[in-house]
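Asker: what follows is a predicted structure for the sequence shown.
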Amino acid sequence: MLVESAPGSALGHDIAVGQSVPPHTAHAISVSLPKWSDNVGYEEGEKRVVDAMVNGYPRFFIHLSIRKLAKICEKKHAAPGEQAMLFPTQRLADHCRSFIERRSQLLNDPVAARLIHLLVSPETSLTNGPASISPPNSSAKRAVNLHIVLFPESAVPIAKEFWQHSGTGISSRLADYCLSILPEDVLKPSPPTSPTVVRFPGKSQNRHYATKSIGKVPSPTQPQFPPIAPPKQTPEQDTFDADLDVYVEERYGRNLPLAAASSAKRAMRRRISGVLIRDNPSDCHGVPCAGIQDVEVGPSTRGVSNVSEDDVFLYPTGMSAIWSAHQLALAALPPAKSVCFGFPYTDTLKILQKWGPGCHFFGHGTDSDLDALERMLEQESQLSPNKPPILALFTEFPSNPLLRSANLPRLRALADKYDFLIIIDETIGNFVNVEVLPYADIAVCSLSKVFSGASNVMGGNLVLNPSGRHYEELKAAQVSTFEDFYFDEDAVFMERNSRDFKRRIKVIDTNAEAVCDLLRSSSAAANAPSAVIKEVFYPKYITPEHYEHCRIKGEGTQQPGGFGGLFALTFTSSVASEVFFDNLSCYKGPSLGTNFTLACPFTILAHYAELEWAAQYGVEAGLVRVSVGLEDTASLLQTFKIALEAAEEAVRATT
């Protein structure tokens, strides 16, 4: 079967270590780590790798634009040795401060952090470039509230934990926007100053920013972040280039105008809630948009017919949606420990362990774990019969990276019996393939993955199930606390990317199934002679009965769901793992759900400091995770055959 190739397909091409994936993408969310040794070097802080990196996955690698903006904030407002972390709202900055102070106390090295509110605001709506070259119809500049957390050097690892786990820091596009409207004297390198309250006048034609400091100044320490080199271009040229990029996206109908960001967000909420009758062009500022008021909508196709766009909430990252779901549960219901069921993506477990009363971990996510969970619930309910034994159970469907699917009907029955929430991360299965919302009180998803596909913007969402027994409490708490801190420009890019996500998912499903069938036929799991692959982890083969129960059957006008685009491989030896990976001719780096095939040595990247612990749950050090893209099926199959043959030859040479 021939399917379209992804633009910029990497099959057969190498990208230098540290370069953005996709190439030449300022806000790419993956980075090239093409060899096994590059991934190990990254984890060990090897200078060769670290110095080459121009970007990385945004929750793990702070984008250079964000670092530059943070350095400016430090120079103007930090005491000697203080460092800065930037957030879009005061509430999030306060969460960060509280986390730093609480965690440092637990580590017996208490520190104080403080907040500064910075208003970055142009004085007029003029663009910064000369009027004669300002892009037509470019959006007027608008003010941005920036909230800075300042903390001593000793707290840097803790602050980075918050940035990584919560996913709530500012985006690189927001940082670029702030840099584009700061006055020239602020952009120039200058020695650090004491953190007094200062107003900086902007350029006479259009800029200023003001500050307000909150909290005490900690004792001085030495700063950690390396200095960021000043731009080679002038600020005016930087701003003009950025404005031109926006103009090109809007002029050729790819993006909505930034002024229509609210329509872009509404369009995405309608796609996610499944209420759109047809997601095809309707006129919105002269470009296609499913977010205009009178677009045709109907009952949800998500398995719960009364879900509406008002039950969908957008976040700047998938992890911020998970973190917010946990915060929501803690706010709406009496506090108790949560359960993490199945081996999850690393930060989900960290969130449940580091916020609230704690977490019970059932790391295999198998039916035997379900039996153990039921016994634990019964014991806890007997000890405290007047309150639910747990607050919420978090699970992925299927899990990342082992692609195991939990028995959702049985989990739902336990939740109803013992009165706790079910929170399901549907990122890997995605709601085109599986129907999990009927079993969930809250469903969360990383929109950064296949919903976007382009690997150039982050996003996440949270969906409340209106048929859930705690819907009223959850909805009331969510409405009272929700802040829309998804930066408008990020939302506009995400809306554009997601217009064809249903079509892309079907192509990716077909490609992934073909590749997995090929690899499994050559694996030990299929009794292949002299196999170097032990197992292919893919929903078609792993806990298939649980996945099939939720797989969309394709009744009426719906197409049947597939098995998704993600799979993982384990090998008979470390030699086989490394040689297979090094000879796999595709993009190599973190993330998944991309329009192009993307591979990584998952355990090395996600659990390098805890390899033995991860191995207890079947997540072996040599595991390779692959996210399949839109490339030609025959080319993909040939690519994987070549890598497999190289691994087989390497193993033969060592025996």
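Answerer: Received it, and whenever you're ready, just let me know what you need. Residues are numbered from 1 along each chain as shown.
Asker: only C-alpha atoms for contact and neighbour calcs from this point on.
Answerer: Noted.
Asker: how much space between Ala372 and Gly565?
Answerer: As judged by C-alpha to C-alpha, to the nearest Å, Ala372 and Gly565 stand 31 Å apart.
Asker: typo on my end, Leu377
Answerer: Taking C-alpha to C-alpha as the measure, Leu377 falls 35 Å from Gly565.
Asker: Ala372 and Gly565: who's more crowded?
Answerer: Taking other C-alpha atoms under 10 Å, Ala372 and Gly565 do not tie; Gly565 has more neighbours (31 against 13).
Asker: isn't that one up against Ile508?
Answerer: Yes. Using C-alpha atoms under 8 Å, Gly565 is in contact with Ile508, at 5.5 Å.
Asker: need the residues touching each of these two.
Answerer: Counting by C-alpha atoms under 8 Å, 6 or more residues apart in numbering, the residues touching both Gly565 and Ile508 are 628-629.
Asker: all helices of the stretch 201-350 of the chain, in order?
Answerer: 235-251, 261-273, 318-332, 346-354 (DSSP state H, counting those that start in this stretch).
Asker: and for the stretch 351-500 of the chain?
Answerer: 367-383, 408-418, 471-481, 488-498.
Asker: winner for burial among the ones you listed?
Answerer: Most buried of those, by mean neighbour count (mean count of other C-alpha atoms under 10 Å): helix 488-498, with a mean of 23.
Asker: buried by neighbour count: which residues of the helix or strand just after that one qualify?
Answerer: Note on helix 488-498: by DSSP states H and E, the next helix or strand toward the C-terminus is helix 501-521. Neighbour counts over helix 501-521 (16 or more other C-alpha atoms under 10 Å) mark 501-502, 504-516, 519-520 as buried.
Asker: again, but for stretch 102-115
Answerer: Using 16+ other C-alpha under 10 Å as the test for burial, stretch 102-115 gives 103-104, 111-115.
Asker: one more structure, for comparison:
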Amino acid sequence: MTVKANDEQAWGKPMPAANLHAISVSIPTWHDATVIWHGESGICHKFPVGYPRFMLHFRVQQLANECLKQLDLDPHVYGCLPLCSSGLVEQCRAFLDRQWRLQQKKGAVLVDTRNAICTFGQYTVHAIIYPAEDASLAKGFWSKVGCGVSSRFADCCLRAAGIDAYDLPPNGPVDAAALSPASTLPGHYLPAEQAMEAKQLIRRRLVDILHDTYPADAGDHTIEYTRAHPSAQALTIDSVYLYNYGMSAIYAMNRLLYRASPKGRAVCLGFPFTSTLKSLEQLWDHCLFLGYGTEEDIDRLETELADPTRPTIHSLFCEFPTNPLLKAPNIRRLRALADQYDIPLWIDTTAGGFSNCLLLPYVDAMVISLTKLFSGGCDVTGGCLIVNTARSHGRRMQHALSVDGGDGLPAYEDNLWCEDAVVLEHNCRTYVERAARINRTTEAIADYLCTHPKVASLHYPKYTDRALYDAHKSVDGGYGGLLSIVLHTPEAAQAFIDAIPCAKGPTFGTNFTLVCPYTVITHYFEADWAAQYNVPLQLIRIGIGLEDVEQVRGWLDTAFAATPDPPSCAHTTV
């Protein structure tokens, strides 16, 4: 399969091109990535689209402005976050109040939140209103909790109210004519009225894919877990809860465990995606971060658990493998500790592709960002939480989510917008075939990179903690579609990023190869801290798409040709 390179994508253009609901944005050079975080001339606000939790889509911003108009509030004095339920407004209020308490020592002013209901045709928007000077706190809820409305929801609301014109940022990289209208769904999607059917199909596919990670019971007693195991038998669509983002699934799990034990501690083992760690740290009063995820870190965890003078641990979280280092923690050892001390163990399996490993029997719950490879289309967001009711904590989680979350009401609220569900259902129909193809291509690319002299280190499960990863790799599984390389110097990484002629921007798991200077984008202002955990400035994350191996290798060769020769030091895999 030959895919045209996206080098024609200029800075700030949506990816996929011309898609009103694109969830990535072209950041073609190293300088462009640093400009975003330096905030030169309010440059972020000129992006019409971007990764939805990090940048307000222009239609969402337009909806927020219309809410302020309905409420007769001055947009220079007040800000607005449009949400889709009163429950989310209460969660946002609690989040903002907690942030004020955390910042009170620094002289922060209490956020004056009010909620209001606005109507747009047949649609209702629950707005959280805050003083404009507290915008960064309010948008922290949007980015770290992931409960904001989608661009499709905003577009439907605005169109229902007759507001069809696009209010794009002035002097930005995109004009209205460059974005395709999206008032109706293409004919090969389920109609929006069938959203509930779409959600059921998504849940059924997730269950079927997870069932397939279990080996068939062929009488081989050396196989630890088969499809006859209670965790496989207990897995049904009632075990699956859908969310509008992977991060909102993570926040929901955090909130569930925190509400059950607010005085306890959470543990994060290994270096995770930046928003995940911040979500843990901002909700729990005490979060133990064991950022290397090594056996030594698990030794430290064991010491903490055995010390009765330390606050009790009530949540044990890790990624498998981690993003961006693709490390595999020792899940069997974590499971043993979780059993010994009666702690919920939950994991995020997004980075490696959840179908590649058999992990459900070991955990109480699993979270997955469906935005990534499950969708692949880069035009819709989604997430899920899957509980393992074969374990006691999993059963308690299901009860809290479906029956009583502590206040007599179910903790789960379905906020996945109908059109997003329909698009996600369409995109995920080909997940199994795409995942297999991308596994093969990525492994071939990793084999090429592992001895490349301009690569200082390669992070990929086949070469990173392979024994720990292989212990859970399913019969038909691979090593996933994500890898990271560390070049010898930041200057080399800059030359590489500037020269590689493929799509460059945030997210991964897309049907097209997507490269980003990961540390620059996610840890720019804490680069020294990230480097302590082997995430240096010159780390480049590469999400492989559906292109042929030859095409991807050609792009890499072009980038390496522009990269200066390294100093005389050894190449390593980790």
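Answerer: Structure's in. What do you need? What you are looking at is a predicted structure, and each value in this text was computed from that prediction instead of being measured.
Asker: if we can go back for a sec, can you lay out the helices of the stretch 201-350 of the first structure as TSV showing mean neighbour count and distance to Ile642 of the first structure?
Answerer: Shown next, in TSV, are the helices of the stretch 201-350 of the first structure (neighbours: other C-alpha atoms under 10 Å; distance: least, C-alpha to C-alpha, whole Å):
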stretch	mean neighbour count	distance to Ile642 of the first structure
helix 235-251	18	39
helix 261-273	24	38
helix 318-332	23	34
helix 346-354	19	31
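Asker: what's the closest of these to Tyr42 of the first structure?
Answerer: Between Tyr42 of the first structure and the helices of the stretch 201-350 of the first structure, the shortest gap by C-alpha to C-alpha is with helix 346-354, which sits at 17.6 Å.
Asker: which residues of the second structure does the closest one align to?
Answerer: Counting by TM-score structural alignment, helix 346-354 of the first structure falls onto residues 274-282 of the second structure.
Asker: now do the same for Val457 of the first structure: its match in the second structure.
Answerer: By TM-score structural alignment, Val457 of the first structure lines up with Val380.
Asker: if I look at that match, how far off is Ala165 of the second structure?
Answerer: 22 Å.
Asker: more neighbours: which of the two?
Answerer: Neighbours per residue (other C-alpha under 10 Å) separate Val380 of the second structure from Ala165, with Val380 holding more: 26 against 10.
Asker: next, the contact list for the more buried one, please.
Answerer: Taking C-alpha under 8 Å, 6+ apart, we find Val380 of the second structure in contact with 21-23, 371, 420, 423-424.
Asker: rerun at 7 Å
Answerer: Applying C-alpha atoms under 7 Å, 6 or more residues apart in numbering to Val380 of the second structure gives the contacts 21, 23, 371, 420, 423-424.
Asker: tell me how far the aligned partner of Ile424 of the first structure in the second structure lies from Ala365 of the second structure.
Answerer: In the second structure, the residue matched to Ile424 of the first structure (TM-score structural alignment) is Ile347. Using C-alpha to C-alpha, Ile347 of the second structure is found at 7 Å from Ala365 of the second structure.
Asker: which one of those two has more residues nearby?
Answerer: Taking neighbours as other C-alpha under 10 Å, Ile347 of the second structure and Ala365 compare with Ala365 leading, 28 against 24.
Asker: you'd agree the more buried one is up against Asp348?
Answerer: No. At 8.9 Å, Ala365 of the second structure does not count as touching Asp348 under the criterion of C-alpha atoms under 7 Å.
Asker: what strand or helix carries the residue nearest to Leu623 of the first structure when sequence neighbours are not counted?
Answerer: Using C-alpha to C-alpha, 6 or more residues apart in numbering and skipping residues adjacent in sequence, the residue nearest Leu623 of the first structure is Thr570, 4.8 Å away. Thr570 of the first structure is part of strand 566-571 when elements are defined by DSSP H and E.
Asker: ditto for Lys160 of the first structure
Answerer: Per DSSP H and E: helix 156-166 holds Lys160 of the first structure.
Asker: read off where that helix ends up in the second structure.
Answerer: Using TM-score structural alignment, helix 156-166 of the first structure pairs with 135-145 in the second structure.
Asker: the matching stretch vs the first structure, average distance?
Answerer: Compared with the first structure after fitting, stretch 135-145 of the second structure has a mean deviation of 0.6 Å; criterion: mean C-alpha distance after the TM-score superposition for the first structure.
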